[in-house]
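*Asks:* here is a sequence with its predicted model. Questions after.
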Amino acid sequence: MMLSFEQGVSARVPDALMADMYRDRKRVFIDLLGWDLPALDGKYEIDQFDGPDTLYLIVGLADGTHLGSMRLLPTHRPTIIGDFFDHLCDAGAPSSQAVWELSRLCLSPRIRAAERRGVRNRLLTSAVQFALQNGISAFCCVTHAWYMPEVMAYGWQCTVLGLPQMDPGGMVGALEIAINEDTPRLMAQAGTWDETPAQTSFDPSLDRGEVQ
């Protein structure tokens, strides 16, 4: 199992790992959850936020098999929360280089429950490590109201940005997640911190490429 930091959509049909990620996103968000999203070529879930500067955390195998992933977007650029769910935030959606949006957390439907927990924890830990290394003070996300208690149980210090509201897909709300030096300890107490050494294909530094 390897952890990959990938940046941007390099081609209409991306490399094997990213292509499998987009296929799994289609299986999870369109086929299983029934979200009203476009499917490129009928098999990839790719939206307007999947651009050349988008950063992805991907857990996969050396043969290009996707196990789990999430998308990270700085909120001073277009985001889901800013473009579509600003109304969920009493003080307006976050817009800062120090606050990034987490979206499209996707665990492959092909892996078993025991594996899913490990992959999820690897993604959560890597996102926090990335934030601590790069001066990111908070994450934000939009999620279904029923899932909010689980997000809070990750050991994250969460603030609800406004009252959840009804959406065509159900009740949804917006959260801001503080990231600081105490976060790893809190996640370890919650059982979500994963210190397992992982092979990575990219040095996750904001000094690389166009990610700022």
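*Replies:* Nice, I can see it.

*Asks:* switch to C-alpha atoms for all contacts and neighbour counts from now on
*Replies:* OK.

*Asks:* mind listing the helices in this protein by residue range?
*Replies:* Secondary structure of the chain by DSSP state H: the helices cover 16-25, 80-84, 113-133, 148-152, 183-190.

*Asks:* contacts for the longest one, please.
*Replies:* The reference is to helix 113-133. If you take C-alpha atoms under 8 Å, 6 or more residues apart in numbering as the criterion, helix 113-133 is touched by 57-59, 67-70, 107-108, 137-138, 179-181, 183-184, 192-195, 204-205.

*Asks:* what subset of the residues you listed is buried?
*Replies:* Neighbour counting with 16 or more other C-alpha atoms under 10 Å marks 57-59, 67-70, 107-108, 137-138, 179-180, 183-184, 192-194, 204 as buried within the contacts of helix 113-133.

*Asks:* what residue of the protein is the furthest out?
*Replies:* For the chain, the residue at maximal distance from the C-alpha centroid (C-alpha atoms, centre = their mean) is residue 41, at 23.4 Å.

*Asks:* roughly how far does that one sit from residue 53?
*Replies:* 22 Å (C-alpha to C-alpha, to the nearest Å).

*Asks:* could you do residue 112 as well?
*Replies:* Per C-alpha to C-alpha, residue 112 is found 32 Å from residue 53.

*Asks:* so where do the strands sit in the chain?
*Replies:* In the chain, the segments counted as strands under DSSP state E are 2-7, 55-60, 66-74, 99-107, 138-144, 157-160, 165-167, 170-178, 199-200.

*Asks:* okay if I get those as JSON lines plus distance to residue 81?
*Replies:* Output for the strands of the chain, formatted as JSON lines (distance: least, C-alpha to C-alpha, whole Å):
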{"stretch": "strand 2-7", "distance to residue 81": "20"}
{"stretch": "strand 55-60", "distance to residue 81": "16"}
{"stretch": "strand 66-74", "distance to residue 81": "10"}
{"stretch": "strand 99-107", "distance to residue 81": "8"}
{"stretch": "strand 138-144", "distance to residue 81": "6"}
{"stretch": "strand 157-160", "distance to residue 81": "13"}
{"stretch": "strand 165-167", "distance to residue 81": "13"}
{"stretch": "strand 170-178", "distance to residue 81": "8"}
{"stretch": "strand 199-200", "distance to residue 81": "29"}
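
*Asks:* this is the comparison structure:
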Amino acid sequence: MTDQSTRAQAAPGDAALRAMFAARKQVFIDLLKWDLPALDGRFELDQFDNPHARYLILLDPDDLRHRASARLLPTTAPHLLGDLYPHLCPDGAPSGEAVWEISRFCLDPAQSAAERLDARNQLVSALADHALHNGIREYVGIAEARWFAKISGFGWSCRALGPALPGSAGPILAFGIRIDADTLPGLQRTGTWTPLGLKLEGGELAP
């Protein structure tokens, strides 16, 4: 588990989760126009936001506003790649205790471009740090081809798990990120490494 950040200590878990789900609605439904359900018209959740899910959430230190977040799912339980997009992996979707899926990588749109870049780098660094401290040897996920190009440039070892195939908003593909002793040095070389302790949240949205 990553170190709990002082940025999140004053916020109850449900407040951090609510902020994240609200930001996901703004990004994935309002901005990107994904065809997804919205709880109470305010929160974006799907069937994978369940007790298996874990969340890394970056909050503003002053007003506890959501800045960035990501959902982590064990590949030994239901997850997007294995259950909905296995066709993206001709050799089969990777799975196992040391393989976790990243999804709903969300940067709050209210931030400036510089703030979003800073939040992105902090979240990527936290994902790497969390993996190294919790026995995760590979992250897998699904991305649009243009986003995959950015992910690959962060400095960690990232590979496509199959060819890009048509998606609703353009070509999509499955990817894998190897986590090992070279991960942090690679992120440091590209200037992506921005260490920051994040609070790891788990559980469902409180009523």
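*Replies:* All right, it came through fine. Note that the structure is predicted; figures quoted are calculated from it, not measured.

*Asks:* and the TM-score between them?
*Replies:* The pair, once superposed, lands on a TM-score of 0.88 when counted by TM-score structural alignment, normalised by the length of the second structure; 196 aligned residues with a C-alpha RMSD of 2.3 Å.

*Asks:* ok, back up a step: residue 200 of the first structure: which of the helices of the first structure is closest?
*Replies:* In terms of C-alpha to C-alpha, the element of these nearest to residue 200 of the first structure is helix 113-133, at 10.4 Å.

*Asks:* for the closest one, give me the average deviation versus the second structure.
*Replies:* Comparison of helix 113-133 of the first structure with the second structure after fitting gives an average deviation of 0.8 Å (mean C-alpha distance after the TM-score superposition for the first structure).

*Asks:* residue 199 of the first structure: neighbouring residues, count only.
*Replies:* By the measure other C-alpha atoms under 10 Å, the count of residues near residue 199 of the first structure is 11.

*Asks:* residue 3 is in contact with that one, correct?
*Replies:* Yes: judged on C-alpha atoms under 8 Å, residue 199 of the first structure makes contact with residue 3 at a distance of 5.8 Å.

*Asks:* coming back round to it: of the strands of the first structure, which approaches residue 37 of the first structure most closely?
*Replies:* Comparing the strands of the first structure under C-alpha to C-alpha, the one sitting nearest is strand 99-107, at 12.2 Å.

*Asks:* packing partners of the closest one?
*Replies:* Applying 3 or more C-alpha pairs under 8 Å, 6 or more residues apart in numbering; DSSP states H and E, we find strand 99-107 of the first structure packed against helix 16-25, strand 66-74, helix 113-133, strand 138-144.

*Asks:* between those, which one is closest to residue 170 of the first structure.
*Replies:* Proximity to residue 170 of the first structure (C-alpha to C-alpha) singles out strand 138-144 among these, at 7.0 Å.

*Asks:* does residue 97 of the second structure really touch residue 73, like I thought?
*Replies:* No: using C-alpha under 8 Å, residue 97 of the second structure is not in contact with residue 73, being 10.8 Å away.

*Asks:* mind checking which of the two has more residues around it?
*Replies:* Using other C-alpha under 10 Å, the more surrounded residue of residue 97 of the second structure and residue 73 is residue 73, with 24 against 13.

*Asks:* quick check: that one vs residue 165 of the second structure, distance?
*Replies:* Per C-alpha to C-alpha, residue 73 of the second structure is found 23 Å from residue 165 of the second structure.

*Asks:* over to residue 58 of the second structure?
*Replies:* Distance of residue 58 of the second structure to residue 165 of the second structure, given as C-alpha to C-alpha: 32 Å.

*Asks:* wouldn't residue 73 of the second structure be in contact with residue 79 here?
*Replies:* Yes: when contacts are counted by C-alpha under 8 Å, residue 73 of the second structure is listed as touching residue 79 (6.3 Å).

*Asks:* give me the common contacts of those two.
*Replies:* With C-alpha under 8 Å, 6+ apart, residue 73 of the second structure and residue 79 have common neighbours 48, 101.

*Asks:* sorry, back to before: most neighbours per residue, which of the helices and strands packed on strand 99-107 of the first structure?
*Replies:* Per-stretch averages of neighbours, counted by mean count of other C-alpha atoms under 10 Å, single out strand 66-74 among those, with a mean of 25.

*Asks:* how much does it stray from the second structure?
*Replies:* Compared with the second structure after the fit, strand 66-74 of the first structure shows a mean deviation of 0.7 Å (mean C-alpha distance after the TM-score superposition for the first structure).

*Asks:* packing partners of that strand?
*Replies:* Counting by 3+ C-alpha pairs under 8 Å, 6+ apart, strand 66-74 of the first structure packs on helix 16-25, strand 55-60, strand 99-107, helix 113-133.

*Asks:* so what's the residue nearest to residue 25 of the first structure when sequence neighbours are not counted up against?
*Replies:* Sequence neighbours aside, residue 45 is the residue nearest to residue 25 of the first structure in space, at 5.6 Å (criterion: C-alpha to C-alpha, 6 or more residues apart in numbering). Residues near residue 45 of the first structure by C-alpha under 8 Å, 6+ apart: 22-23, 25-26, 30, 37-39.
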